[in-house]
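Asks: have a look at this prediction, sequence included:
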Amino acid sequence: MSALRNVRILDLSERPAGEYCARLLADFGASVMKVERPGGSPTRDMAPRLGEHDTSALFAYLNAGKHSIELDLDSASGRDELHALLANADILVDDHDRDWLVDQGLCADDLAARHPNLVACSITPYGLDCPAEWLPADSLNVFHRSGWGYHTPGTAKPGQAPLPAAGRFLCDYEAALDAALCIVAAWVSRLDSGDGEFIDVAEHAVMVSRADTVLGRNLAGEEPASDARSAFEMGGPAASFRCRDGFLFLFMTTAQHWRALASLMDDPHWMREFPEDWLEYGITDARVETFRRHFATWVAERDKETVYLAGQKLGIPFAPLYHASDVYASAQLAHRGYFQALDDPQLGRARYPTQPARFSATPAHLRAPAPELAAHAGIAAVWKQTPPEQVPHDSREKVASKPGPNRGGPLSGVRVLELTKVWAGPYTGKLLALLGADVIKVESESKLDEMRAYGGTDINNAPYFLCLNPEVRSVQVNMKTPEGLEQLRALVAQSDIVLDNLRPGVMAGMGLDFAGLSQTRPDIVAVSIKMFGNDGPLGLQTGFAPSFAALGGLSLQVGYEGEPPTGMNMRYGDSTVGAWAAFAAVVGLAHARRSGEGQFVDVSAVECLATMIGDNLLAYDLTGDFAVSAGNRHPQMAPYGCYPCRESQWLSLAVSDDASFAALCGVLGAQDLAQDARFATLPDRQQHRAELDQAIASCTSTQDAETLAGDLRRAGVPAARSLSTRDMVQDDWLWQRGTYLPVQHADGRQRPVIAAPWQLARNPARNSHGAPDLGQHTAEVFSELLGMSRETLAELEQAGVLR
């Protein structure tokens, strides 16, 4: 059974963001009709192109499981055909600009009048109402305007250019994920209300949201914003080290890690000169340099896999930097069925990356390869003639009538019980809360979320925690006591979703694995986030975001040409895992609402990050090519990357064709470059890329990056200044759009947070509350949901049960 069976989706997208969003929904059983322009979607022409029919592997990846029709939407008849299809569709996915939507009659007001029950979603670089002067924009520009690019890598030497993200379309895939989350949430709401929605997702705002624990602290003034390239880093000895057969990422934060490493290395004398707690209280540049020098010598003589597995057995979160070949060879990913083989008539047999979560009742599945152009006109004719089948579902009235806050939004009335810590799990809860869910965070003073301790001694004003937990309610329950577990199960009975990212085995030890939870609530959706999932040969391993990126294949791709890989930076990964878990949760909720059946959703953090370079992995399986330390190279663009400007500024630039190159040369006043035979065509420019980059840099180095970027965009060349954290907190557009949002805390003070990266036209959630004090809502929740008296509350608190 599929979670989105009988759901009809029209996919008008022509970029990876929209096409991937629609594929995510197709994986769960939705019937997706790809509407293509005459001659086909532009992604059909994107590299790599393979086989005798010159087929795009990227198109194959983005459009598996879909149907295809061909429509000329520049004609009145084509637009009439489109609206006839929309009349019997459930969801529309699009990634064109505002003017195009207006011309097609597809803007929010038009759809509300003509197709009031349609859930429509637009995915664009900066949002539909962005300043016109910000366009055109490539994914590279979005990455650099969001703060991530300037700080990639965080270990850059003076004068080294910022690097792009791993893969080619990371920003597109991140935005697609949030779009899919909002679409399914809005569709669940529509089951009873019948009301459609218009969702505006900005890729830029999504990437800003993914940096909430960094930029959020800068925004609130709790940590100074900076122009330092290392501003996203965490400090300490974490780094990638060369082994005999590759690279190993080392991450250590505790005295326990230090003791385990000493044991692994046979207690070398130089380690005895370090205080045992230096990682927590005594980090200095000198100690970091000394450690790295000695460890580099030791590990250089060993194999990455041997050290990785030995370290993991001792609790050290080592992770090798995996090549695509390692990812495909992973016994853990094979156990989980992460890759699925498909036979494509043009490309042959290939192993596709699938979804990074296993669903016990409604698993994702690739049903067919990408369609041939216009192969499904017959299915489109059926769509026009018959409405989609209506499937019975549980009445939302019983959900909406439950006690608790009602802030609006598509998940209003949905209750989420959150048993998570640190970043990925709380970020999941944050996204669901921003869509209107009542998220109840279960805490205990005996075992605090580490984020309440980072950055200060006041657990109710810890900056990291404040960034991650707006609109969440906090209750204290001591889960170490039988009485506490009894009260927790009573909350489960009143909830729709349970989130956890506790260590493997902890939930089962408390009787709160899916078997135990479903005894209490048969339709519960239990979402578990682990490094590698909950079972399999590596299921007990643990790690942090850089570990996920290393094992997923991302870290090896990012680095300067001819140098060891650097990875993006320390902060990337946790929030991406959280977004995947949020999407998985609402997919599970959709099935529960339609069937009354709960399920277990097992999220693998490593697979979440591998999916961010899914097209690269598929291309490797087809060609054997996988870029390592790719610098600022791009297979279809030149010049491409970051170029120096005055006052240590950087300009991101993406030139895809000869016309854009001519326009670039015109703005730079460099007609000699336009007439140079070495740069006449894209293949020429790629062949002489080093000389071209040097020539472009000499033209940009004396100019102001912001001014030059504006001049280039007006000439039709995608460009943007690469922004630091200092620049990001001064970005007025993010305030205007509501991405930066002031909220009120329990003590009455106002503090800005990074809020939703989307806008809902008809039923947005009202978000105005900051993160809770520890146990702030214990009495409120237990009296409201369980009818507990004031006297009983006092007794349980006195007994240590509700602490």
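Replies: Noted; the coordinates are in hand. Residues are numbered from 1 along each chain as shown.

Asks: going forward, measure contacts between C-alpha atoms and count neighbours the same way
Replies: Fine.

Asks: how far away is the residue nearest the centre of the chain from Leu609?
Replies: Geometric centre of the chain, nearest residue: Thr576, 3.1 Å, by Cα atoms, centre = their mean. Relative to Leu609, Thr576 is positioned 7 Å away (Cα to Cα, to the nearest Å).

Asks: show me which positions of the lengthiest helix in the chain end up buried.
Replies: Looking only at the chain and at elements set by DSSP state H, the helix with the highest residue count is helix 170-193. For helix 170-193, the neighbour count (16 or more other Cα atoms under 10 Å) marks 170-191 as buried.

Asks: chain center to that helix, what's the gap?
Replies: Chain-centre distance of helix 170-193: 13 Å, with Cα atoms, centre = their mean, to the nearest Å.

Asks: okay, strands next: where are they in the stretch 301-450 of the chain?
Replies: 319-320, 339-344, 348-353, 357-359, 415-419, 438-443 (DSSP state E, counting those that start in this stretch).

Asks: same deal with the stretch 451-600 of the chain?
Replies: 472-476, 497-500, 525-530, 599-604.

Asks: tell me what the third one is packed against?
Replies: With contacts defined as 3 or more Cα pairs under 8 Å, 6 or more residues apart in numbering; DSSP states H and E, the secondary structure elements packing on strand 525-530 are strand 497-500, helix 574-595, strand 599-604.

Asks: got another one to weigh against that:
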Amino acid sequence: MTTQARPLEGIRVIDYSHFLAGPYLSRCLAAMGAEVIKIERPTEGDAGRHHPYFIEGQSGYFLQQNMGKKGLCVNLKDPRGRDMLEKLVATADVFVENYRPGALAKLGLGYEALSALNPGLVYCSVSAYGHTGPESHRAGFGLIAEAKSGIMAMVGSPGEAPPLLRIALGDMYTGIHGVAAINAALLGRVKSGRGQHIDLSLYDCLVSMHEYAGQCYTLSGGKIVPQQTGHDLPDSTLYGVFTARDGYLVIAAQVDAAWKRLALLVGGEAFAADTRFHTAAGRNANRLDALPVVRAWTEVRTVAECLEALDTIDVPCAKVQTIEDVVNDPQIQARGMVLRQHHPVLGDIELLNTPFRFSGCDTTIREAAPLMGQHNRQIAEELGFGASEIDAMMRDGVLYQEAAVADLKA
């Protein structure tokens, strides 16, 4: 039941980012109620607009990460465009960017310059390596951070090249750290009256994810370096992926009680009574004797048959689902994770939702991502520009909009 305003109602965010980490970050802020103004350069726009999947000239990639935002497409090389951005900064609470460190400072859009215009501004920078350190000058993407972080070296089968993760782990994880940091900085501003610069690195964020490998290495004095293990975890038996007749499933029976129930199911009383497997240490030490018994049980059954039997004895398990399975999963549907929006060009579309659930408000984004320059006139008017000034900027290309924007008023 909606009883409260969304937490960030009244907060204005300038999204001067592109592709993924920054846009995902600001999309989350929009879900929490912030007014997010997406800044794009004329004719090209955000690089994400040129990334598939495409439908009727619109990028699903862009639609997914920029929903709920207003679109301002402005040429900052023109003094009138620069003046507009400075006026906008003066009214903003948050500025998000994900350019290589130093790039925006050269344009007069770094933290020092913008905080001079607005001391309360929370300025969040996302980059591959951060703004300090010997590699801070280097460009990078999520793939680079995934390789550097040590995560990629632990996935896949032993002796084979690590696989691509196929999800933008570095970008998305860094983006959500940005959400947390920005909210903390806004709260801190209540006491201090001043904003601050948040410096987020994709590399740092992925390194911070090591809940196991890092402490194993440091506390063992460098003796333990987690390696590729394929389909299970040698230090957490039984916990892994198993083959069924028609697909794959995962089983998590690493806890003693769950193991005993599983052992009885797959191997009978004699297997369940084998004391070698009654402790975590024992199962790990004898995993090569335990795994074949479980595999033999799953391989002759369908995924559905395995899941039904495992659910009956309360052993955590799940099918390895495709995205088709996920989108149509009753649990995902019930949680509102697939949302429907109306797009001015595409009509009704379905995209994936953010995961935030607040008891007092609805954070579902109803507004589709903006067309390029869709809100130029509205934002310019709010900043005090007159109709003749706006018309001139539109005519001169200082403000740019894609052709479909004009059709909205037709």
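Replies: Thanks, I have the structure now. Please read these numbers as outputs of a predicted model, since none were measured by experiment.

Asks: that older thread, could you list which residues are in contact with the aligned residue in the second structure for the residue nearest to the centre of the first structure?
Replies: Counting by TM-score structural alignment, Thr576 of the first structure corresponds to Tyr173 in the second structure. By Cα atoms under 8 Å, 6 or more residues apart in numbering, the residues touching Tyr173 of the second structure are 205-206.

Asks: same check, this time on Pro683 of the first structure
Replies: No contacts exist for Pro683 of the first structure under Cα under 8 Å, 6+ apart.

Asks: separation between Leu618 of the first structure and Gly567 of the first structure?
Replies: The value you get for Leu618 of the first structure to Gly567 of the first structure, if Cα to Cα is used, is 20 Å.

Asks: please identify which of the two sits among more neighbours.
Replies: Higher neighbour count among Leu618 of the first structure and Gly567: Gly567, with 29 against 24, using other Cα atoms under 10 Å.

Asks: quick revisit: winner for burial among the strands of the stretch 301-450 of the first structure?
Replies: Stretch with highest mean neighbour count among the strands of the stretch 301-450 of the first structure: strand 319-320 (a mean of 30; mean count of other Cα atoms under 10 Å).

Asks: onto which residues of the second structure does that strand map?
Replies: Aligned using TM-score structural alignment, strand 319-320 of the first structure spans no residues in the second structure.

Asks: can you pull out the strands in the stretch 651-800 of the first structure?
Replies: 719-721, 740-744, 750-754, 758-760.

Asks: after superposing, tell me the mean distance of the second one to the second structure.
Replies: The one in question is strand 740-744 of the first structure. Compared with the second structure after fitting, strand 740-744 of the first structure deviates on average by 1.0 Å (mean Cα distance after the TM-score superposition for the first structure).

Asks: swap in the third one?
Replies: Mean deviation of strand 750-754 of the first structure relative to the second structure after superposition (mean Cα distance after the TM-score superposition for the first structure): 1.2 Å.

Asks: can you spell out which helices and strands pack onto that strand?
Replies: helix 212-219, helix 463-468, strand 740-744.

Asks: 10 Å instead?
Replies: In terms of contacts (3 or more Cα pairs under 10 Å, 6 or more residues apart in numbering; DSSP states H and E), strand 750-754 of the first structure is packed against helix 203-209, helix 212-219, helix 463-468, helix 732-737, strand 740-744.

Asks: also the first one?
Replies: For strand 719-721 of the first structure, the packing partners by 3+ Cα pairs under 10 Å, 6+ apart come out as helix 139-145, strand 640-644, strand 650-654, helix 705-714.

Asks: where does stretch 474-489 of the first structure end up in the second structure?
Replies: With TM-score structural alignment applied, stretch 474-489 of the first structure matches the range 71-86 in the second structure.

Asks: measure that stretch end to end?
Replies: Length of stretch 71-86 of the second structure, first residue to last, Cα to Cα: 16 Å.

Asks: now stretch 698-715 of the first structure
Replies: 20 Å.

Asks: hmm, who's touching that stretch?
Replies: For stretch 698-715 of the first structure, the surrounding residues in contact (Cα atoms under 10 Å, 6 or more residues apart in numbering) are 132-137, 643-653, 660, 662-670, 692-693, 716-723.

Asks: flag every buried residue along that stretch.
Replies: 699-701, 703-706, 708-715.

Asks: quick one: which of those is nearest Thr792 of the first structure?
Replies: Glu706 (62.0 Å; Cα to Cα).

Asks: corresponding residue for the closest one in the second structure?
Replies: Taking TM-score structural alignment, the alignment pairs Glu706 of the first structure with Ala304 from the second structure.

Asks: and what of Asp658 of the first structure?
Replies: Match for Asp658 of the first structure (TM-score structural alignment): Asp256.

Asks: which ones are touching that match?
Replies: 237-238, 262, 277-280, 283.

Asks: gap between the equivalent of Thr354 of the second structure over in the first structure and Asp103 of the first structure?
Replies: Under the alignment (TM-score structural alignment), Thr354 of the second structure pairs with Ala756 of the first structure. In this structure, Ala756 of the first structure and Asp103 of the first structure are 28 Å apart, going by Cα to Cα.

Asks: who's more crowded, these two?
Replies: With neighbours defined as other Cα under 10 Å, Ala756 of the first structure and Asp103 compare such that Ala756 has more, 26 against 12.

Asks: my read: that one touches Glu203, true?
Replies: No. Contact status for Ala756 of the first structure versus Glu203: not in contact, 11.7 Å apart, counting by Cα atoms under 10 Å.

Asks: now do the shared contacts for those two.
Replies: The contact lists of Ala756 of the first structure and Glu203 share 178, 209, where a contact means Cα under 10 Å, 6+ apart.

Asks: so what's the aligned partner of Gln686 of the first structure in the second structure up against?
Replies: In the second structure, the residue equivalent to Gln686 of the first structure is Asn284, according to TM-score structural alignment. Shown in contact with Asn284 of the second structure (Cα under 10 Å, 6+ apart): 233-238, 254, 276-277, 290.
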